[in-house]
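> What follows is a predicted structure for the sequence shown.
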Amino acid sequence: MLFDDTYKTIEAPAEGVFRDRGSKFIGYAYPILSEDEVKGILANLRAEHSKARHFCWALRLSPDRSIFRIQDDGEPSGTAGRPILNTMLSTDITNVLIVVVRYFGGTLLGVPGLINAYKTAAAEAINAAHVIEKTVNDIYELQFDYLLMNDIMRLIKEERLHVISQDFDNSCCIKIEIRKSSLNIILGKIEKIEGVKLKYLFTA
């Protein structure tokens, strides 16, 4: 199979701490599914750590690990966001945001010291997290007439598909997750049921 349909991420938020010459670096790791979540997380951390000097972060998104962002937040370029991202690359996790909050201790650490501090704080947060493996799933929405309910539910049960949400009225709507590796087979089966509208939403 060409496409690897599993990826590693973390199960729940975790944190780790690193100290160097009076400065304190607190690493926070969060499982996320989109960039939209970053703003709220940063706002909460800034409120919680109002005396901290820097909030540097990196994120990695999507099962193919192709999306990443880094933010040095006032630290010298390349000394914070990049080392945080590198810890994610070395542990091969994705759909994760790591923020390192720095309390300045009065002593300048220099470029090598900063790189080490941000890297270590991020690594401590990952070490504290529970790393899990997930399958890559495409999320689809099925729309169909109530009369087709039995056919659809039978297929979902047979293929052990995970239902994310369902709304049953005169016309029904179900959101399901289909594992990437079995996508073509299952879509083929759905298409055989006449009158079903199939809509791709996103990949998770």
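Good, I have the coordinates.

> CA atoms for contacts and neighbours, from now on please.
Fine.

> In stretch 77-95, which residues are buried?
Neighbour-count burial for stretch 77-95, with 16 or more other Cα atoms under 10 Å as criterion, is recorded at Thr79, Ala80, Gly81, Arg82, Pro83, Ile84, Leu85, Thr87, Met88, Ile93, Thr94, Asn95.

> another one to put next to it:
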Amino acid sequence: MNGPDHYLTLAEESGAQLREKASRFIAYAFPIADEDDFKQRLEALAAKHHDSRHVCYAWVLGAGGERHRANDAGEPNGTAGAPILRHLQGAGLTFAAVVVVRYFGGTKLGRGGLVRAYGDVAREAIAANRTVTGIVQEELR
């Protein structure tokens, strides 16, 4: 077997909220099995928050975290998905995702304010969770 034989992931769904200049940020952190699993969760959260302005996210997959994606969902490039992804990777997590929903409050936060808000609420959602160790299993033939 190549690569790590174990990995760190989230135990369950957790969340956090943050208000910044009348904008409300709601984060959901949860384990995922694969990209399809994530897409289903994302669709459900987008439907639940259909009146929000942005639904940004990041996910990490693979025992070594080799697959990852971040999406700014209409926010300025690099201000939402990247800070979320940094916190997932910084915690050493894989098979995990964070989705952050933003309800715009009428005041622009600027690039720095967006990076801080998305990063802070993602970090809080991850911190509110428990981590578990997963074991990589291979099918023998």
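Structure received. No experiment lies behind these values; they were computed from the predicted model shown.

> follow-up on the earlier one: closest to Glu133 of the first structure among the buried residues of stretch 77-95 of the first structure?
Looking at the buried residues of stretch 77-95 of the first structure and their distance to Glu133 of the first structure, the nearest is Ile93, at 9.2 Å (Cα to Cα).

> Skip the chain neighbours and tell me the closest residue to Gly74 of the second structure.
Beyond its immediate neighbours in the sequence, the residue positioned closest to Gly74 of the second structure (Cα to Cα, 6 or more residues apart in numbering) is His54, lying 6.7 Å away.

> mind listing what that neighbour touches?
The neighbours of His54 of the second structure, taking Cα atoms under 8 Å, 6 or more residues apart in numbering as the test, are Ala73, Gly74, Glu75, Val101, Arg102, Tyr103.

> Helices along the first structure, start to end?
In the first structure, helices defined by DSSP state H lie at 36-48, 81-91, 110-128, 149-158, 183-192, listed in chain order.

> The third one packs against which elements?
Other elements packing on helix 110-128 of the first structure under the criterion 3 or more Cα pairs under 8 Å, 6 or more residues apart in numbering; DSSP states H and E are strand 14-20, strand 23-31, helix 81-91, strand 96-103.

> superposed on the second structure, where does it end up, distance-wise?
Mean deviation of helix 110-128 of the first structure from its aligned counterpart in the second structure after superposition (mean Cα distance after the TM-score superposition for the first structure): 0.6 Å.

> Tell me the counterpart of Ala127 of the second structure in the first structure.
Under the alignment (TM-score structural alignment), Ala127 of the second structure maps onto Asn127 of the first structure.

> what about its match, distance to Lys119 of the first structure?
Relative to Lys119 of the first structure, Asn127 of the first structure is positioned 12 Å away (Cα to Cα, to the nearest Å).

> between the two, who's got more neighbours?
For the pair Asn127 of the first structure and Lys119, the greater number of neighbours falls to Lys119 (25 against 15), based on other Cα atoms under 10 Å.

> ok, the residue nearest in space to the middle of the first structure - contacts?
Compute the mean C-alpha point of the first structure, and by Cα atoms, centre = their mean the closest residue is Asn95, 2.0 Å away. With Cα under 8 Å, 6+ apart as the criterion, the residues that contact Asn95 of the first structure are Thr9, Pro31, Ile32, Leu33, Ser34, Leu59, Arg60, Leu61, Ser62, Pro63, Arg65.

> Can you tell me which of these lies closest to Cys172 of the first structure?
When those are ranked by distance to Cys172 of the first structure (Cα to Cα), Leu33 comes first, at 26.6 Å.

> Report how many residues lie close to the closest one.
Applying other Cα under 10 Å, we find 15 residues neighbouring Leu33 of the first structure.

> ok, it touching Leu61?
Yes: with contacts counted by Cα atoms under 8 Å, Leu33 of the first structure reaches Leu61, the gap being 7.0 Å.

> What's the local residue count around Ile126 of the second structure?
What Ile126 of the second structure shows, counting by other Cα under 10 Å, is a neighbour count of 26.

> how far away is it from Glu13 of the second structure?
From Ile126 of the second structure across to Glu13 of the second structure, the span is 9 Å (Cα to Cα).
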